[in-house]
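Undergrad: I'd like to go over a predicted model; first the sequence, then the structure.
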Amino acid sequence: MRQLAAWKQSAIAFVCGRRSKWVVVGLWLVVLVIAVPLGARLNDAQDNDAQSWLPGSAESTQVLNLSEDFRPEQIPAVVVYARDGGLTAQDRRQISQDTAELRTLHEHGVRGAETRGPVFDRPVAPRAAQVQVPITMDASGWQRISPAVDSIRDRVGDAGAGLAVHITGPGGTSADFAEAFAGIDSTLLFSAMGVVIVMLLLTYRSPVLLFVPLLGVVVSLFTAQALIYLLARHAGLTVNGQSAGILTVLVFGAGTDYALLLVARYREELRRHEDRHEAMRRALNRAGPAVLASGATVVLGMLVLLVAEMNSTRGLGPVAAIGVLVAMMAMLTLFPALLVCLGRWIFWPVIPHAGSADPAERGVWARMGRRIARRPRLVWSVTAAVLAAVSLGLFQLRASGIPNADAFTGRPDSIAGQVVSARYFPAGAGDPLVIVSHAAQAERVGRTVAADPAVVPTSIGVPPGAAPVHDGKVLFEATMRDPADSAAAKATVERVRDAVHAVPGADARVGGGTAALLDMEHAQTHDNLLVIPLVLAVVLLVLGILLRALVAPLLLVGTVVLSLAGALGLSALAFRHVFDYAGEDVAFPLFVFVFLVALGIDYNIFLTTRVREEAIRRGTRPGVVTALSATGAVITSAGLVLAGTFAALGTLPMVGFAEIGFAVALGVLLDTFVVRSVLVTALFLDVGRKVWWPHRLAHRDGAPVPERSEVSRSGG
């Protein structure tokens, strides 16, 4: 223990030493020079194919792997033509000409020679036609699908007056998702940066100081991206568009939070010490453990995602953990070294001089603490009751998936085409069931599939002679009558699976887009039940080690869970009655939980570590009031920054991201202004020294809560 303390003091002395601080800055400069070109290549290392998202053991994933023996992984783009009064002779000539052009297309993975169609909605006086164009997929995923669909669009002739032409189906929808993800890194980077600049300017009231933490988080982001790129290229780490986008938000939010906490403590110490190096040494010594505990909580919480079945969720864990770990390291080394190098003038125009008064001692948070101290039990009871009441909004939550038609904040071409296609053709056309079975039983399996009333019988291509055969297995497809992303289609998949699994000797498996959605829902339900308790256990363990107590961590975890329920309840009400969203993604509750519990506990850590520090000197109850007055402003600022950076997800034109951003931002604000400042403060004041049980602090008599003059003299 003494060796650990000695190592800690040596590390702090090195970071803020008179000469060694320049070494720290120089080392990070070298890291930045190396990291920038590597981090810029992270997009090239992304794996956005289906396997990087689906649960690894799911039946749909097995079919996807087996289908590669018959053909490369494909996704069909569907060109839909329609005219309300019926297709004219000119329309039909145009469609035939377009189809001939598409059959010659072989770029960006488009397999033009395998184009199917045109298929008309009826043999006489048709009103609509469809042409299916398969696109080969690879690890580049969305990076390939968008130019492929663009090349198809270029080969489709200009529609005549009144003739509607759309590119839809899985290929068209995926291309629109790719367009929505295009530039996600730069969009989130500049949105998060804008939020951070505004909030830091309001917090510090210094046009110069704000650039120091901003520089720290930018260096952290580039460094994290470089590390993740290297791990993706050489260690098999899975990175996709979702995890890369969330990485930006996490690094900016967490890094800025750590910077705010450290600056607040550094400013306190500058008012007590003439030497800025000594002030930073004391600030790091006192604020460092809180930052370490906060970072450890987030990192361990993110690593828990490695137990998830969903590949996309499991891949997010290490990506997010690396981002937060790098941000924490930069804010404990580069950031303080830069502050000491620059000197006191960086705080201009409000420069903290030695001996000057701390305005927090007589501020709004000190007054709030004294008011809560008068009747703490009433305060926490009412606050908890209000949070429990808004939690009832959880009954409005519809986390069963978002249909493609409602997945965008706008209305892209693929969605318009999906509506037109469903008007004239089976709604599942273009996204069929994919069945693999033993060739000897293929005909029987085909009849079994065709017997389902929600399957179009004429859509089934059953060998033995017609379908490809590989290693004694055969692959064929079937079209469903319902939209591929509907609940009815998922029910069809379950019925068909039950039926073909019962065919003796067939070893049949059912996959396809709808089957993948169904498997993802089942996997996400499993992940929710497994990951959520594990994250809570990790948070409880870290708090117990940090505070050396049991009662306090249990209280803190309870308040965060109550805050989470309140945030989800309010969000569900907003989604239903304000934004009119159709539903939430299946992963929505888990992502919001992980981010809110892992990040939201930060503010409780910042507050309670200061409470413990003050309790050792003057007793628990007065320590609570002093800690609230000292940390209130900085934690509020940190909460606003983190909420703002997650709200930046709303700049993306996808409902799923907008919902996660809104819910996390709302939860962070609840943690900041209600849970930490009111509920936790009141609970600690009511329980008193027993909150530290079984530590010896639980047996120490506390002093009475000080009046204003006593708080002013205490030095906060």
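TA: Right, received. Where do you want to start?
Undergrad: okay, CA-based contacts and neighbour counts for the rest of this
TA: Fine.
Undergrad: Residue 322 contacts residue 228, correct?
TA: Yes. Between residue 322 and residue 228 a contact is recorded at 7.5 Å, counting by CA atoms under 8 Å.
Undergrad: Looking at these two, which one has more neighbours?
TA: residue 228 (26 against 22; other CA atoms under 10 Å).
Undergrad: May I ask which helix or strand encompasses the more buried one?
TA: Per DSSP states H and E: residue 228 is located in helix 211-234.
Undergrad: Chain neighbours aside, what residue packs nearest to residue 511?
TA: residue 60 (4.2 Å; CA to CA, 6 or more residues apart in numbering).
Undergrad: wait, isn't that neighbour in contact with residue 522?
TA: No. In this structure residue 60 lies outside contact range of residue 522 using CA under 8 Å: 11.9 Å.
Undergrad: Between these two, point out the one with more neighbours.
TA: Taking neighbours as other CA under 10 Å, residue 60 and residue 522 compare with residue 60 leading, 28 against 16.
Undergrad: next up, a second structure to put side by side with the first:
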Amino acid sequence: MAGMRNRTGLLIAVAVVLGWLVIGGVSGPYSGKLGQVATNDNASFLPSDAEATKAQTLAKGFVEQPTTPALVVYERTSGITEADKQKAAADAVKFGQIPGVVSPLPPPVPSADNQALQLIVPISDAEGDQIRAVVDKIRTDAQADAGGLTVHVAGPAGLLADLVEVFSSIDGPLLLVTLFVVLVILLIVYRSPVLWIIPLLAAGMSYSLAALAVYFMADSGIIQLNGQAQGILTVLVFGAGTDYALLMIARYREELHHHIRPVDAMRAAWRGAVPAILASGSTVIAGLLCLLLSSLNSNRALGPVSALGIGATLVVMLTFLPALLVLGGRWAFWPKVPRDDDAEAIGRLWHPTARFVGRHSRLVWALTTLGLLALALGLTQQGESKLAQTELFIQRTDSVAGQGVITKHYPGGQGSPANIFVTAGAAQQVTAAVKGIQGVADVKPLTAAGPGGAAPGGQQPGGSQPGGSSPGGQQPGGQQPGGQQPGGQQPGGQDGTPLPPKVVDGRVQLQATLTDPADSSAAEETVRKIREVTHAVPGANAVVGGFSAIDLDTADASTRDRNVIIPVVLAVILVILALLLRSLLAPILLVLTVVLSFLATLGLCFILFRHGFGYPGSDASFPLFAFVFLVALGIDYNIFLMSRVREESLKRGTRSGVLRGLVVTGGVITSAGVVLAATFSALTILPLVVLVELGVAVAVGVLLDTIVVRTLLVPALAFDLGRKIWWPSALSRTDKNLDGESRDRATHEQ
């Protein structure tokens, strides 16, 4: 009977592996096609009730065709020559002939110091790849025959083109780096020429399945995929998948010491590991889906994409991986083949740690808590809470260099005004009120079309918002159809008289040029003051938008998201832990330890970012993203530990169970933490500050959770509390005889 059961198990394993290989053959190619359904364009990312969104809607009535402006800037520090002006004028004609450019172009605008020329090139609103192609052509043509001129293409279109170029390279380099990192760590962990293949093959299958699901859901419009979510999906699937594989393999190796047949060992390992893996995956999925509560589309896009990745990983790791392990048998672990006579050798390196925690539990948890609180003091080093456009990239891109030239030679807010939409009757009163605000250089109305066509410069160069392109919600612009006149001058008719304001549905558009750069915190505060003043004008029905207004509303939305989503994530995790551990006190303590670890991680990271990397600040959405990933992933290690502790406590008492659980899970959880930290650190190869910060934060936080929280703080707390940790379950009462409430006995057993 046993032999028949063994053969049946082997046949099932063969069928499962063959079935997954077929699925992998179908889904594999889609991992390289995700870029085809990623939308790094100017889709709206703010909620519809945001004031900047309402301004975007009103602005569409003031132009015939919405555009995304590229700002071509020419610089000669010795002074712009007549030949330079002729080249810029000739370029304007040349650019107007490029498909996708809306012509005629307004004339180049000289700077006050006569060291620069700025040419606005409006590009028809399109997807990011199309805008990138137009910008590449503009850059090639502009730099031809420069004759000593320094030429850059900046503005929203230039920035979007650079972002698209970054995200278009995600699939290849990031995937290769992640695979290499996981491979190296698996070789170190297992020291086997064979075993590393199994978890890596399973992780690759997880990514293929996730890519297939994400591709079709994004292609059908059910979910939105952007470059940020695409990059995080790669490291998340490989990191979490390898973690789950390590846990399953460790439990399988352990059971091979107690069972002769690999099929029987896998049955026992599967029953023992599945609750923890399911609870871990469910926690991560639930935490990620809480991002759907975000008011920012860029945040909401990340939640379901990442949740799909974890869901696919769970399916693969609970089916394909066990089947591979069964077929590999004991010899997959060669040269260290597990035998049934050395079970006690498992975790032998962790016995000293367990004895130390048992003998000094109160001192251990007190000191580790104080240490984490000390690291949390680094939160005072956060610095600025926003990154300017020129600070998004690690490297100096062409758009960043161009923006630097514009900032150097032109007034801070020129080219990116605050757009104020008011009733025509209140326009003069609003204009007077806004001119009196400190931080406002000038206020002028958008004029009606004069003889011969539309007023020049109908598109303000504050530009199109590539929604979702910039990670974390920091967005490089905002679609502002109907913009500033070149040089801030009002176009006139043929006799030189000023043209009247353009009136659309009883409203006029006022453009307030700010004294500070549009992507600065000072400009946001000025916009806040403009809103206060204009909203107070009776009958004006003022709506204030523009580049700085979009940044302001994004920051406000990010604050709202943190206040809403963080408590929900904590509540969801608490419920899952309570169901898994059948306790209330243990889940509360575990959540508190993870929150403390999160605060310590942020504190340490802000010190690193400011004094180590030299970053001026972080994105407004960085704390929320860091929280979701750190708490959802960091709680995994507590789940792995405490689910085993509960299992052992039922057999030997809580205090002995705590130390035994620490011993048998110590190696695998440490390995899992190192793998996850290393895979997320692969994000640092991307030249975007916000992704580098997220990768570093998750890596640092996971290592803190693995080495400090899971190894010292949680076991010490659980040991010190004893059976009370399981309150109010029956284990908190019936555990007394087993536990004997003896610290010495529990410590001696290890």
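TA: Right, received. Where do you want to start? Worth saying up front: this structure is predicted, and the values here are computed from it rather than measured.
Undergrad: on that earlier part again, to which residue of structure 2 is the residue nearest to residue 511 of structure 1 aligned?
TA: Aligned by TM-score structural alignment, residue 60 of structure 1 pairs with residue 52 of structure 2.
Undergrad: start and end residues in structure 2 for the next helix or strand after the helix holding residue 228 of structure 1, please.
TA: Scanning forward in sequence from helix 211-234 of structure 1 by DSSP H and E, the next helix or strand is helix 241-270. Helix 241-270 of structure 1 corresponds to residues 227-256 of structure 2 when matched by TM-score structural alignment.
Undergrad: mean per-residue distance, that stretch to structure 1?
TA: Aligned to structure 1 and superposed, stretch 227-256 of structure 2 gives a mean residue distance of 0.7 Å (mean CA distance after the TM-score superposition for structure 1).
Undergrad: Over in structure 1, tell me which residue corresponds to residue 110 of structure 2.
TA: In structure 1, residue 110 of structure 2 lands on residue 120 (TM-score structural alignment).
Undergrad: Let me know whether its match touches residue 95 as I believe.
TA: No. Here residue 120 of structure 1 lies out of contact with residue 95, judged by CA under 8 Å, at a distance of 10.5 Å.
Undergrad: neighbour-wise, which of these two wins?
TA: residue 95 (25 against 21).
Undergrad: What helix or strand is that one located in?
TA: helix 89-102.
Undergrad: any idea which helix or strand comes after that helix?
TA: Criterion used, DSSP H and E; the element after helix 89-102 of structure 1 is strand 116-120.
Undergrad: buried sites along that following strand?
TA: Within strand 116-120 of structure 1, the residues that count as buried by 16 or more other CA atoms under 10 Å are 116-118, 120.
Undergrad: List just the nearest of those to residue 341 of structure 1.
TA: residue 116 (67.9 Å; CA to CA).
Undergrad: re the thing from before, list the contacts for the match of residue 110 of structure 2?
TA: Residue 120 of structure 1 makes contact with 126-130, according to CA atoms under 8 Å, 6 or more residues apart in numbering.
Undergrad: Return the residue of structure 1 aligned against residue 714 of structure 2.
TA: Aligned by TM-score structural alignment, residue 714 of structure 2 pairs with residue 680 of structure 1.
Undergrad: so that match makes contact with residue 554?
TA: No. Residue 680 of structure 1 is not in contact with residue 554 according to CA under 8 Å; the separation is 11.5 Å.
Undergrad: out of the two, which sits in the more crowded spot?
TA: Set residue 680 of structure 1 next to residue 554 and count neighbours by other CA under 10 Å: residue 680 wins out with 25 against 16.
Undergrad: Quick check: the gap between the more buried one and residue 552 of structure 1.
TA: When distance is defined by CA to CA, to the nearest Å, residue 680 of structure 1 is 10 Å away from residue 552 of structure 1.
Undergrad: and what of residue 175 of structure 1?
TA: 50 Å.
Undergrad: more neighbours, these two?
TA: Neighbour tally, residue 175 of structure 1 and residue 552, criterion other CA under 10 Å: the higher count belongs to residue 175, 28 against 24.
Undergrad: May I ask which helix or strand encompasses the more buried one?
TA: Counting by DSSP H and E, residue 175 of structure 1 is part of helix 169-181.
Undergrad: In structure 1, what range does stretch 187-205 of structure 2 match?
TA: Taking TM-score structural alignment, stretch 187-205 of structure 2 hits residues 201-219 over in structure 1.
Undergrad: scratch that, stretch 291-310 of structure 2
TA: The counterpart of stretch 291-310 of structure 2 in structure 1, counting by TM-score structural alignment, spans residues 305-324.
Undergrad: Contacts for that stretch next, please.
TA: If you take CA under 8 Å, 6+ apart as the criterion, stretch 305-324 of structure 1 is touched by 51-56, 220-221, 224-225, 227-228, 237-240, 242-244, 246-247, 250-251, 254-255, 295, 298-300, 302-304, 520, 523-524, 526-527, 530-531.
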